[in-house]
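Q: I need the structure of the sequence given here:
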Amino acid sequence: MAKLLARAGIASRREVERMIEDGRVTLNGEVVKTPATLLSSLHGVAVDGKPVAQPAATRLFLFHKPSGCLTTERDPRGRATIYDRLPADLPRVMPIGRLDMTTEGLLLLTTDGEFKRQMELPATGVPRTYRARAFGDISQAQLEDLIDGIEIDGMRYGAINANLERRTGRNQWIEMTLTEGKNREVRRVLEHLGLEVSRLIRTSYGPFNLGQLAPSAVEEVKEHDLNFFRKSLTNAKG
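A: Predicted coordinates:
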């Protein structure tokens, strides 16, 4: 049931499980006790008393997240979130992964909680590329060593393909591609190398690129391109 509700875009699977624990989900008028309840469809299922529609086709959007907003729905401290920047006519969407408050660039948004979960699994290994503006001294040779991964304060980070793009004095732009996307990974790795990151932009996630998308702008991925990408994920797993 949790999987079907996530697929229907009600919320992420984890959030759906919390809804069920809180007694907010019913089946034919009876409160559902466990997210592991087996169903072939959502017929008769309601959340907060409202019947749940059958899942629509998965949709995926590219969003140029500006600096200064959080990747969350609500903030207890009242800070701006991505939902304050999104167009009012957008369907209910969930972010795939997160970008820090001061990190800019490409954030994928989907209507499908199960697709979100699949994309966030470390085993899926979809590459993400970032451009970082950093101050300090670094060589291309030091960056190339990151291809073997690095351990920082007991945390192991996998292979990172890093290249020095251009340098002006002690300021430089560095491009980094990784597949794990652990919390604050790019910043932690560069700070560990003695650099001070002043700007961080995610430029791509899998085959999807930021391109010329303006800050706070949204663009929907064509259904054909989304289906092709999802098939590639399935083939990679198989």
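Q: switch to C-alpha atoms for all contacts and neighbour counts from now on
A: Will do.
Q: Please point out which parts of the lengthiest helix in the chain sit buried.
A: As assigned by DSSP state H, the longest helix anywhere in the chain is helix 223-237. Using 16 or more other Cα atoms under 10 Å as the test for burial, helix 223-237 gives Leu226, Leu233.
Q: chain center to it: distance?
A: When distances are taken as Cα atoms, centre = their mean, to the nearest Å, helix 223-237 is centred 17 Å away from the chain's centroid.
Q: Give me the helices and strands touching the host helix or strand of Arg199, please.
A: In this structure, Arg199 is located in strand 196-205 according to DSSP states H and E. Here strand 196-205 is seen to pack against strand 104-110, strand 128-135, helix 185-192 when contacts are counted using 3 or more Cα pairs under 8 Å, 6 or more residues apart in numbering; DSSP states H and E.
Q: ok, residues contacting the helix or strand just after the first one?
A: Read that as strand 104-110. Past strand 104-110, further along toward the C-terminus, the next helix or strand under DSSP H and E is helix 113-120. Contacts to helix 113-120, defined as Cα atoms under 8 Å, 6 or more residues apart in numbering, come from residues 3-13, 94-97, 110, 124, 126.
Q: still on that earlier bit, which of the helices and strands packed on strand 196-205 has the highest mean neighbour count?
A: When you average the neighbours per residue for each of the helices and strands packed on strand 196-205 (mean count of other Cα atoms under 10 Å), strand 104-110 leads with a mean of 24.
Q: this one as well, want them side by side:
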Amino acid sequence: MERLQKVIAHAGIASRRKAEELIKEGKVRVNDKVVKELGVKVNPNDKIEVEGIPVEREKPVYFLLYKPRGVISSVSDDKGRKVATDFFPYIEERIYPVGRLDYDTSGLLLMTNDGEFANVLMHPASEVEKVYVAKLKGIPSREAIKSLERGIKLEDGKTAPARIKLLSMERTKNTSIFEISIYEGRNRQVRRMFEAIGHPVMKLKRERYGFLNLHGLSAGEARELTPHEVKQLRVMATKPKK
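A: Below you'll find the predicted structure:
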């Protein structure tokens, strides 16, 4: 059983908030009866209509995509660039990315048609760890790295503490590679963090999302998440903060 407004939103008819308005306005019918209460729950066999139009209900699907560089984390692009959904030509469900990776960032990107699942993972209170590998211009000092580990002030506020590990450095080319683990999901956060200490990111890849990784996948490939993995992600995202 699911809440009626969730089912309407999941079907792509309207946002959750708009669905609630439609219900209160008496524009939604369940099994040919008008419903105006927000607490109503429905099952998969119930007949739902919104303003006289039957609601087609999709089964929820969940995928892990290894997004290549040069791909937009979206379902469409007005400039004709390649988008994340282009890698799922045979999927009938209307899937979309959970969050986003920058155009020039590669790595693990979740895709789903489950709006509630996506919202839970993207909520600011979610504590799902995201692990990136960044190739930097220059070699940061230990003090600069400590400032990132403590949290550094950006234009949209101070970041939460991060875990950072040096993987390699090339003094002759003046470059270094670091692994950085964060729990937040701000726009271009990792790039902005390293820019703040004077070491721009030359190349960036998201290696892990919680317990998920890219093992067995090449850039542009995807796999379906198992029911257990979906359940684990939900639990991880909603666990109380310490």
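Q: What's the match for Leu195 of structure 1 in structure 2?
A: Under the alignment (TM-score structural alignment), Leu195 of structure 1 pairs with His199 in structure 2.
Q: Against Gln189 of structure 2, how distant is the aligned partner of Asp225 of structure 1 in structure 2?
A: Under the alignment defined by TM-score structural alignment, Asp225 of structure 1 is paired with Glu229 of structure 2. In this structure, Glu229 of structure 2 lies at 26 Å from Gln189 of structure 2, with Cα to Cα, to the nearest Å as the measure.
Q: Return the distance of Leu101 of structure 2 relative to Val83 of structure 2.
A: Counting by Cα to Cα, the separation of Leu101 of structure 2 from Val83 of structure 2 is 11 Å.
Q: Sorry, wrong one. I was asking about Ala9 of structure 2.
A: Using Cα to Cα, Ala9 of structure 2 is found at 23 Å from Val83 of structure 2.
Q: Am I right that Asp46 of structure 2 is in contact with Asp32?
A: No - under the criterion of Cα atoms under 8 Å, Asp46 of structure 2 lies out of contact with Asp32, with a separation of 9.7 Å.
Q: Okay, helices next: where are they in structure 1?
A: With DSSP H as the definition, structure 1 shows helices at residue ranges 2-7, 13-21, 113-120, 140-144, 185-192, 223-237.
Q: could I get these as a markdown table with distance to Ala159 of structure 1?
A: Putting the helices of structure 1 into a markdown table (distance: least, Cα to Cα, whole Å) gives the following:
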| stretch | distance to Ala159 of structure 1 |
| --- | --- |
| helix 2-7 | 31 |
| helix 13-21 | 29 |
| helix 113-120 | 17 |
| helix 140-144 | 10 |
| helix 185-192 | 11 |
| helix 223-237 | 18 |
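Q: To Glu73 of structure 1, which of these lies closest?
A: Checking the helices of structure 1 against Glu73 of structure 1 by Cα to Cα gives helix 13-21 as the closest, at 12.3 Å.
Q: Could you list every helix and strand that the closest one packs against?
A: For helix 13-21 of structure 1, the packing partners by 3+ Cα pairs under 8 Å, 6+ apart come out as helix 2-7, helix 113-120.
Q: of those, which approaches Leu210 of structure 1 most closely?
A: Between Leu210 of structure 1 and the helices and strands packed on helix 13-21 of structure 1, the shortest separation by Cα to Cα is 17.8 Å, and it involves helix 113-120.
Q: in structure 2, what residues pair with the closest one?
A: Mapping helix 113-120 of structure 1 onto structure 2 (TM-score structural alignment) gives residues 115-122.
Q: buried set for that stretch?
A: Counting neighbours by 16+ other Cα under 10 Å, the buried set in stretch 115-122 of structure 2 is Gly115, Phe117, Ala118, Val120, Leu121, Met122.
Q: check the fit of the longest helix of structure 1 onto structure 2 and give the mean distance.
A: By mean Cα distance after the TM-score superposition for structure 1, the fitted helix 223-237 of structure 1 averages 3.5 Å away from its aligned residues in structure 2.
Q: Residues touching that helix, excluding its own?
A: Arg59, Leu60, Thr124, Pro207.
Q: how about Val75 of structure 2, what's its match in structure 1?
A: With TM-score structural alignment as the criterion, the equivalent of Val75 of structure 2 in structure 1 is Glu73.
Q: can you pull the contacts of that match?
A: Per Cα under 8 Å, 6+ apart, neighbours of Glu73 of structure 1: Thr81, Ile82, Tyr83.
Q: ok, the second one - contacts?
A: Read that as Ile82 of structure 1. Shown in contact with Ile82 of structure 1 (Cα under 8 Å, 6+ apart): Lys65, Cys69, Leu70, Thr71, Thr72, Glu73.
Q: Swap in 6 Å and give it another go.
A: Contacts here follow Cα atoms under 6 Å, 6 or more residues apart in numbering; on that basis Ile82 of structure 1 touches Cys69, Leu70, Thr71.
Q: what does it align to in structure 2?
A: Taking TM-score structural alignment as the criterion, the aligned counterpart of Ile82 of structure 1 in structure 2 is Ala84.
Q: ok, its match to Tyr66 of structure 2 distance?
A: Remark: distance between Ala84 of structure 2 and Tyr66 of structure 2 (Cα to Cα) = 10 Å.
Q: same deal with Ile180 of structure 2?
A: When Cα to Cα is applied, the distance between Ile180 of structure 2 and Tyr66 of structure 2 equals 18 Å.
Q: Settle it for me: which of the two has more neighbours?
A: Here Ile180 of structure 2 and Tyr66 are compared on neighbour count by other Cα atoms under 10 Å; more neighbours surround Tyr66, at 26 against 20.
Q: I'm done for today, thanks for sticking with me.
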